[in-house]
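Trainee: Next come a sequence and a model predicted from it.
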Amino acid sequence: MHKTILQFLIVFLAVHTQVFAEESCKQSQNCIDIDRWDLALAIGLGSRSNPLSDYENIPVYVVPSIAYYGDNWFFDNGNLGYSLIESERFTINLATTYSDDSGFFNKWDPSNIFMLANGYQRSSVSASSAQQAEMVDKTIDFDELGDRNFTMLATIEGFYFSRFGVLKAAIGHDMFNVHNGAQADFKWNYSIAVDNWVFDTGVSATWKSEDLVDYYYGIRVTENTFWHQQYRASSAWNFGAELTARYLIATHWDALLALRYTKFAKAISDSPLLSDDYSSTYFVGMAYRF
């Protein structure tokens, strides 16, 4: 019995699912046996752009992948889960997960280590033309920014497997009362193998609640009194696209190219903290599976 890790980004960007056929499992090298640890390490050159003003892009040189699947329990790159229902066509899990928002503020955030893989409506408070220009130029002075902490989300997720790809729907809520927000994810992933090449493509839509958006992108009164009053966060949708191309060199070795793009909507990009309305990631390197 096998389970499949569908990689959304690089070798470590995983989605838990089943194997459709033993032959495809061997070809893709994305399968692990039950009750066996799956370890991989990617080394190369990459970067995740940081949309925050005056924050540096996040370099990507070494990326680990750590996964373990039991009969029901699993650990997947920092997340724990339990399979409630598992069949040939669909799976429903209870799992922990995390968003990538805190990764823009903290270099060693798990979303930067594992790169797990994300339009919003306009802010309810409009600004004058001069103020809007100021936002675009990002010439805003802030006192020292407060902490934007990492948290886990308690999530229920479902996967549907078809010949046209894998559909995922998930919704989760803050487990540790950091922002008391919620997030919902909807993803489609499709993989195709041609000789030694494996191509994984994906598109996603991610909804973030007002509490989550405000915690990470809102302006606190201690940071800037004016923009604390002017900027108003709201719930919003992010949209993303991903591509991973892998060349299977040997049983344990892959060469890979991974690309990801996330478009922020107005509810986030209108924040004075941001200088860009998107984030992009690339990685080129080699991966070894132990």
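Mentor: Looks like it arrived, so ask away. Keep in mind the model is a prediction, meaning the values are calculated, not measured.

Trainee: Going by C-alpha atoms from here, please, whenever you check contacts or count neighbours.
Mentor: Fine.

Trainee: my guess is Asn106 is in a strand, correct?
Mentor: No. Counting by DSSP: H, G, I helix; E, B strand; the rest coil, Asn106 is not part of a strand but coil.

Trainee: next, the one to line up against it:
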Amino acid sequence: MNRLKLIVLSCFLLPFFTWADTAPPCENDLECIEIGQWDLGIALGYGIRSNPLKDFDDIPIYMVPTFAYYGESWYFDNGNLGYTLTEQESYTINLATSFSTDSAYFQRWDPSNIFLAGGSTFDSSSVANNNIGLFTRGVQEPTIGDLEKRRFTYLGGLDAFIYTRVGIINFSLAHDMLNVHQGTEAQLKWIYNLPVQDWNFELQLKLDWKSEEIVDYYYGVRESESPYWNQAFKSKSALNAGIELTSTYVMTQHWDLLFLARYTRIADAIAESPLLNEEYTSTLYIGSSYRF
């Protein structure tokens, strides 16, 4: 886990050495949306998003809609709203909303399972081991009853992009807008686009920090679910690390081939929750998209 975080952080720091030599944020048509025009599309294919929660099925993905509109200052992008505070050649700062992605594991039709461009075998690092050997041989682990609903929420805050020759640095800081868990989330991403003739490859490395309130709301155990685990598992803030590769091949003016692979290493502070039986989540999707 620490090695993955170190690799991701190193890739974030590299672009700052070329701070003064910036590149435009939009280098080809695949990355751009025309101002004042709706961008509408739909992808059809097959994918799967693994679910790290115990007794919850992996999430199949068949259809991925896309709809966005960018004005001079305001924009709407796949369910999220934003307002550009300042836009310069080397950076952009926005006020923006974002989805609560953690709720997607609990609800099949959560927006994060619809807007993608938003049970495996349990390994040897078992929950029993992670919880500091609370159980001895022959003693049954306390069970957890039916889970209470974990609600979806919108996050709102600042979203900044820094454009460099070796990619885009994106930093966002957002707080719960709907008073669901009153938590805060911060993300740091490095985004690199590589167009090769009719292909476009996008690599993302991400660090995702979640406050104690978020971890407790989604991965803590309510007293009604298990009085024992309600006391035994103590929530704390967490830092996930992830990598994502998206490739697009332009077939015609409207049709593209699309492939996406995403892997997130879940922080120990979350993986130790008795609600989980995996320390990672992954998403794979392949399909064909039509852009209106």
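Mentor: Arrived safely, thanks for sending. Here the structure is a predicted model, which is why all the values come from computation and not from measurement.

Trainee: SS state for the closest residue to Asp100 of the first structure other than its chain neighbours?
Mentor: Residue nearest to Asp100 of the first structure in three dimensions, not counting chain neighbours: Ser111, with 5.3 Å by Cα to Cα, 6 or more residues apart in numbering. Following three-state DSSP, the label given to Ser111 of the first structure is helix.

Trainee: so Ser111 of the first structure touches Gly103, yeah?
Mentor: Yes. Using Cα atoms under 8 Å, Ser111 of the first structure is in contact with Gly103, at 5.8 Å.

Trainee: Could you list which residues are in contact with Ala255 of the first structure?
Mentor: Arg246, Tyr247, Leu248, Ile249, Val284, Gly285, Met286, Ala287 (Cα atoms under 8 Å, 6 or more residues apart in numbering).

Trainee: Quick one: the residues you listed as a markdown table, columns for distance to Glu144 of the first structure too.
Mentor: Listed next are the contacts of Ala255 of the first structure as a markdown table, based on distance: Cα to Cα, whole Å:
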| residue | distance to Glu144 of the first structure |
| --- | --- |
| Arg246 | 42 |
| Tyr247 | 45 |
| Leu248 | 47 |
| Ile249 | 48 |
| Val284 | 35 |
| Gly285 | 37 |
| Met286 | 39 |
| Ala287 | 39 |
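
Trainee: Could I get those in CSV, plus columns for secondary structure, neighbour count and distance to Pro64 of the first structure?
Mentor: Listed next are the contacts of Ala255 of the first structure as CSV, based on DSSP: H, G, I helix; E, B strand; the rest coil; neighbours: other Cα atoms under 10 Å; distance: Cα to Cα, whole Å:
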residue, secondary structure, neighbour count, distance to Pro64 of the first structure
Arg246, strand, 24, 16
Tyr247, strand, 19, 18
Leu248, strand, 19, 18
Ile249, coil, 13, 19
Val284, strand, 21, 14
Gly285, strand, 18, 13
Met286, strand, 21, 12
Ala287, strand, 26, 9
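
Trainee: so which of those comes closest to Ala42 of the first structure?
Mentor: Comparing these against Ala42 of the first structure with Cα to Cα picks out Ala287 as the nearest, at 4.0 Å.

Trainee: Skipping adjacent residues, who's closest to the residue in the second structure that the closest one lines up against in space?
Mentor: Aligned against the second structure by TM-score structural alignment, Ala287 of the first structure finds its counterpart in Ser289. Excluding its sequence neighbours, the residue lying closest to Ser289 of the second structure (Cα to Cα, 6+ apart) is Ala43, at 3.8 Å.

Trainee: Tell me the spacing between the nearest residue to His2 of the first structure once chain neighbours are set aside and Pro51 of the first structure.
Mentor: Nearest residue to His2 of the first structure, sequence neighbours excluded (Cα to Cα, 6+ apart): Asp33, at 5.1 Å. Counting by Cα to Cα, to the nearest Å, the gap from Asp33 of the first structure to Pro51 of the first structure is 39 Å.

Trainee: These two: who's more crowded?
Mentor: Under the criterion of other Cα atoms under 10 Å, the comparison of Asp33 of the first structure against Pro51 puts Pro51 first, with 20 against 14.

Trainee: Identify the residues contacting the closest residue to the more buried one other than its chain neighbours.
Mentor: Once flanking residues are discounted, Pro51 of the first structure sits nearest to Asp276: 4.8 Å by Cα to Cα, 6+ apart. Asp276 of the first structure makes contact with Pro51, Leu52, Ser269 under the criterion Cα under 8 Å, 6+ apart.
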